[in-house]
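K.L.:
Need a 3D model of the sequence below.
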Amino acid sequence: MTMALPLAAALFALAFSVAPAEAAEGLQGSRLGIVWAAPFAGILLSIALGPLLFPHLWHSHYGKIAAFWGLLAAIPLALTQGADAAGAAILHTLFTEYLPFILMLFALFTAAGGIVVAGNIHGSPGMNTAILGVGALLASVIGTTGASMILIRPLLRANDNRVHNVHVFVFFIMLVSNIGGSLTPLGDPPLFLGFLRGVDFFWTGKTLWPETLFACAVLLALFFAMDAWFYHRDEAFKAQSDPTPDKPVRVRGLVNFALIGVAVAAILASGLWKSGVEVNALGVHLPLQNVLRDLVMIAVGAASVALTRKEHRKANDFSWEPILEVAKLFAGIFACIIPVIAMLQAGREGVFAPLVGLVTRPDGSPSPAAYFWLTGLLSSFLDNAPTYLVFFELAGGDPVRLMGPLASTLAAISLGAVFMGANTYIGNAPNFMVYAIARQGGVRMPSFFGYMLWTGLILTPLFGLVTWLFL
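P.N.:
Sure thing, here's the model as predicted:
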């Protein structure tokens, strides 16, 4: 039995002990010291360094490690702040953020895992650029993880006879696994958390399209030039035999596109339709449209499992392990972030007052450029979803103000979390998955720091241009 079960038992015990009237006051963030941020920092550092420093131990026991940090946050919180306040905070996080977040990922992950792009194409500069462009577009529709998992193997087969092909997969991580997911809450987990916090579904696309289009256009143009140079200068490429000769491309598992459409429609409906009816779940009032959305996510995942042929998932090397890992790790993350959010909500009266100063101009207004770079740099080394939440709350946490007079601040936070997740292998979940699959396919992928050299040379100037032109 893993420690995930004791974590769940402890959290639910706290949650079910809530007396709603007493718990309404919530946590007093101004009374919490910096030590309360230690479990949150601990779990993020574990996620960042565990797979690199002790990979075998991490992959065998990551659930126990996440549970340890979650309990280290939840139990002291209940003992010092009261079981009612702690339980209310846990219940609210469970029903309004954690479950919708995991169920959306489950639905898209399961459906995307049933779509197979079979056959083989020739990895010319034009074709490679087209695949990266299509992948960047898909990333905002089926998520960066879904788009990455669908296209990584066709791209591998297209370029398996090329001697110099590392750059193809480096740019794939930048564009498909990260920057392309900037236009909808479906694209990247940070943006979906913003949607759950009240950010309008269409606000992201309407606001971030200029920066996203600019970044993608620059990267695609740079990639085409680089790929053309390698393609024409590499004489060894011309003599290489192709282990996977060209074959007509076939897309299988098409029913999953329809299921993804159902999931997207349900998420859209939950943002557009206001039923006026609420469901009381242990003292947490949930709008009916959100409850129905989450039930549709479960139905989409179940339907995909039932309707997708087993050989299609086998062709994708589909495994439930990635989504199980995300579910376990984010259970710990959401438990650990509860006191951090409370401290951030305290603003200048809390321990994070110096951080408020870093992102504030002398006149007291927020600095979008500072939000972009601080959110981005932390997202490069820590998980970008909780990092987004930290800066969302630091900016006030009011979605109406953040979409209105502070729209440039929310745009900066969103761009920083999504764009700079590409800076390292650990900045966003698909990055390391693409790295592992490419290495397994024979690509000599750069090391952790070697990849950072690539992104430092390519992305740092690009993000500087984004700051100068848009922020």
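
K.L.:
can we go C-alpha only for contacts and neighbour counts from here?
P.N.:
Fine.

K.L.:
which is the next helix or strand following the helix or strand containing Leu193?
P.N.:
Assigned by DSSP states H and E, Leu193 belongs to helix 189-196. Counting by DSSP H and E, the element after helix 189-196 in chain order, helix or strand, is helix 203-233.

K.L.:
Second input sequence below; structure requested for side-by-side comparison:
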Amino acid sequence: MPLSRLPRVLLAALPALLPLPAMAAIDGAALSALWALPFAGLLLSIALMPLLAPRVWHHHFGKFAAGWALAFVLPFAASHGLGSTVHDILHSLLLEYLPFIILLSALFTVAGGIDIRGNLHGSPRLNSGLLALGTLLASITGTTGAAMLLIRPLLRANDNRRHKTHVFVFFIFLVANIGGSLTPLGDPPLFLGFLKGVGFAWTLQHMLPPMLLASAILLSVFFALDCYFYRRESADTLARDPTPDSPLSIAGKINFVLLAGIVLAVLMSGLWQSSVAWQWQGLDITLPNLLRDVLLLLILLLSLRLTPAECRRANAFDWGPIQEVAKLFAAIFVTMIPVLAMLKAGPHGAFANVVSLVGGSDGAPVNIAYFWLSGLLSSFLDNAPTYLVFFNLAGGDAQQLMHGGASTLLAISMGSVFMGANSYIGNAPNFMVKAVAEQYGVAMPSFFGYLAWSLACLIPTFAILGWVFF
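P.N.:
Sure, this is the predicted structure:
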């Protein structure tokens, strides 16, 4: 597959390498809450346009995303100066968005080259087993890797069923979110914590009990729900299987080696403490992070080069899902700059009332508030920078948080990772699963329809977790 077919977003940052004037960061304490309107407008577009004008949205969602990004950038640059605006945009796109989308693209490409052939019968027991397997894999391969590896076998297993939307909703809940909570490799918020000094073993030890409880509750609910819908299928429908049951086999095995390479590259960037770094326009570009991104791009190219073409054809692999994620999340990362700046300003920012909820009158942290606020914001902001905001609000010292503030760090980690499942935009794999499922003809819920599923299934689960752990 030629380089010209790589997601164009990976090349979009090249203009940012041009020389620019000196810059200063945006002062969140000086911002009005009105600067959050472009972000709110983008969220409303993602929520409403697929309902009101689905064809227009399908063909032009990138233009809508760019429009909302410009609705923030142009007036902000005019009123606050080009320097501070460009500084924060570069910081968001080069140091946060670009590594984020490179990692997602590498996982998407490598997992998309593994062709799990054959077909199984999509019974409640098998579906529950696949969801449980994906939940366990997600902390090793990342939520994106696990989701892209198992979504197509799950689609084929259920392609003869009429009632199957719930299967992929719970797949997002478990495989694309909650399953990635055991290691820094699983989900971007925990990876950022790892880079800040949170120990690999700390995450595994402290996140294991809530992950097991959340998974047990949701898998039990899913099994009961899938049994109900399975009984509603007619015998004729189940008999007309477009892909009859056949033994499983795996092609494109080289991608398992490349998947291990992704894991090692990510671990290297967190464990290697190098003093080599470059200062450019006020941004710290470190050697381990730069090398990680270069290695991930090389792994992506190797996967395209070494994977037999029939594997990707069998998976109906194309760049559509990753391009949708890349375009929408580029705009999300830009438009949420003022929102995060106001949150970082703490009691001095426009969202001081929100920030005040996480601290008691005696200054002690209110851990249940950290859990719900980090979680609810992670539902609509990207969960990785939201994690960092609350990590810094809690003091920002990994050693202190891992010991004296362990409950607070656990609350932030659980909220950011688990509640990324609450909406399609809470975590990038959510959108990717939705896009792939729709490519296969599954009628996925609308933005608000998915929120209804979250309210019915996830919020009660999180209420139990909050009661048990905080």
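
K.L.:
For the longest helix along structure 2, buried residues please.
P.N.:
The helix spanning the most residues in structure 2, taking DSSP state H as the definition, is helix 124-157. Buried residues in helix 124-157 of structure 2, counted by 16 or more other C-alpha atoms under 10 Å: 124, 127-128, 130-157.

K.L.:
What of stretch 388-406 of structure 1?
P.N.:
Those would be 388-395, 397, 399, 402-403, 406, for stretch 388-406 of structure 1 by 16+ other C-alpha under 10 Å.

K.L.:
Tell me which stretches of the stretch 1-150 of structure 2 form strands.
P.N.:
115-119 (DSSP state E, counting those that start in this stretch).

K.L.:
Which ones among the buried residues of stretch 388-406 of structure 1 map onto helices?
P.N.:
Counting by DSSP H, the part of the buried residues of stretch 388-406 of structure 1 found in helices is 388-394, 399, 402-403.

K.L.:
Farthest-apart pair in the residues you listed, please.
P.N.:
Spatial extent of those (C-alpha to C-alpha) is set by the pair Val390 and Met403 at 17.0 Å.

K.L.:
rewinding a little: by how many degrees do the helix holding Leu193 of structure 1 and helix 203-233 diverge?
P.N.:
Relative orientation of helix 189-196 of structure 1 versus helix 203-233 (axes from the mean of the first three to the mean of the last three C-alpha atoms, to 10 degrees): 170 degrees.

K.L.:
mean distance, helix 189-196 of structure 1 to its aligned residues in structure 2?
P.N.:
Here helix 189-196 of structure 1, set against structure 2 after superposition, deviates by a mean of 4.5 Å using mean C-alpha distance after the TM-score superposition for structure 1.

K.L.:
quick one: that helix to chain centroid distance?
P.N.:
9 Å (C-alpha atoms, centre = their mean, to the nearest Å).

K.L.:
ok, now how distant is Leu296 of structure 2 from Ala428 of structure 2?
P.N.:
According to C-alpha to C-alpha, to the nearest Å, Leu296 of structure 2 stands 18 Å off from Ala428 of structure 2.

K.L.:
returning to that earlier point: for the helix holding Leu193 of structure 1, name the packing helices and strands.
P.N.:
Counting contacts by 3 or more C-alpha pairs under 8 Å, 6 or more residues apart in numbering; DSSP states H and E, helix 189-196 of structure 1 is packed against helix 99-112, helix 384-394, helix 407-419.

K.L.:
which of those helices is buried the deepest?
P.N.:
helix 407-419 (a mean of 27; mean count of other C-alpha atoms under 10 Å).

K.L.:
Quick one: residues in contact with the helix or strand following it.
P.N.:
Moving toward the C-terminus from helix 407-419 of structure 1, the next helix or strand (DSSP H and E) is helix 429-440. Applying C-alpha atoms under 8 Å, 6 or more residues apart in numbering, the contact partners of helix 429-440 of structure 1 are 144-145, 148-149, 152, 156, 169, 173, 177, 422, 424-426, 444-445.

K.L.:
Mean distance between helix 429-440 of structure 1 and structure 2 after superposition?
P.N.:
Mean for helix 429-440 of structure 1 is 4.7 Å (mean C-alpha distance after the TM-score superposition for structure 1).

K.L.:
Mean per-residue distance, the following helix or strand past that helix versus structure 2.
P.N.:
Toward the C-terminus, helix 429-440 of structure 1 is succeeded by helix 448-470 as the next helix or strand (DSSP H and E). Mean deviation of helix 448-470 of structure 1 from its aligned counterpart in structure 2 after superposition (mean C-alpha distance after the TM-score superposition for structure 1): 2.9 Å.

K.L.:
Not counting its neighbours along the chain, what's nearest Leu401 of structure 2?
P.N.:
Here the nearest residue to Leu401 of structure 2 in space, its sequence neighbours aside, is Leu409; by C-alpha to C-alpha, 6 or more residues apart in numbering that works out to 5.9 Å.

K.L.:
For that neighbour, which residues are in contact?
P.N.:
Leu409 of structure 2 sits next to 391, 394, 401-402 when contact means C-alpha under 8 Å, 6+ apart.

K.L.:
related to what we said a few turns ago, dump the helices and strands packed on helix 189-196 of structure 1 into TSV; add distance to Trp69 of structure 1 as well.
P.N.:
Output for those, formatted as TSV (distance: least, C-alpha to C-alpha, whole Å):
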stretch	distance to Trp69 of structure 1
helix 99-112	19
helix 384-394	15
helix 407-419	23
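
K.L.:
Val262 of structure 1: which of those is closest?
P.N.:
Set against Val262 of structure 1 and scored by C-alpha to C-alpha, these come closest in helix 99-112, at 10.0 Å.

K.L.:
Mean per-residue distance, the closest one versus structure 2.
P.N.:
After superposition onto structure 2, the mean distance of helix 99-112 of structure 1 to its aligned counterpart is 1.2 Å, using mean C-alpha distance after the TM-score superposition for structure 1.

K.L.:
Give me the angle between that helix and helix 125-158.
P.N.:
Using the same axes, to 10 degrees: helix 99-112 of structure 1 against helix 125-158 is 90 degrees.

K.L.:
Other residues contacting helix 99-112 of structure 1?
P.N.:
Helix 99-112 of structure 1 is contacted by residues 142-143, 145-147, 149-150, 189, 192-193, 196, 256-257, 259-260, 263, 294, 297-298, 300-301, 304-305, 323, 326-327 when judged by C-alpha under 8 Å, 6+ apart.

K.L.:
Drop anything exposed from these.
P.N.:
142-143, 145-147, 149-150, 189, 192-193, 196, 256-257, 259-260, 263, 294, 297, 300-301, 304-305, 323, 327.
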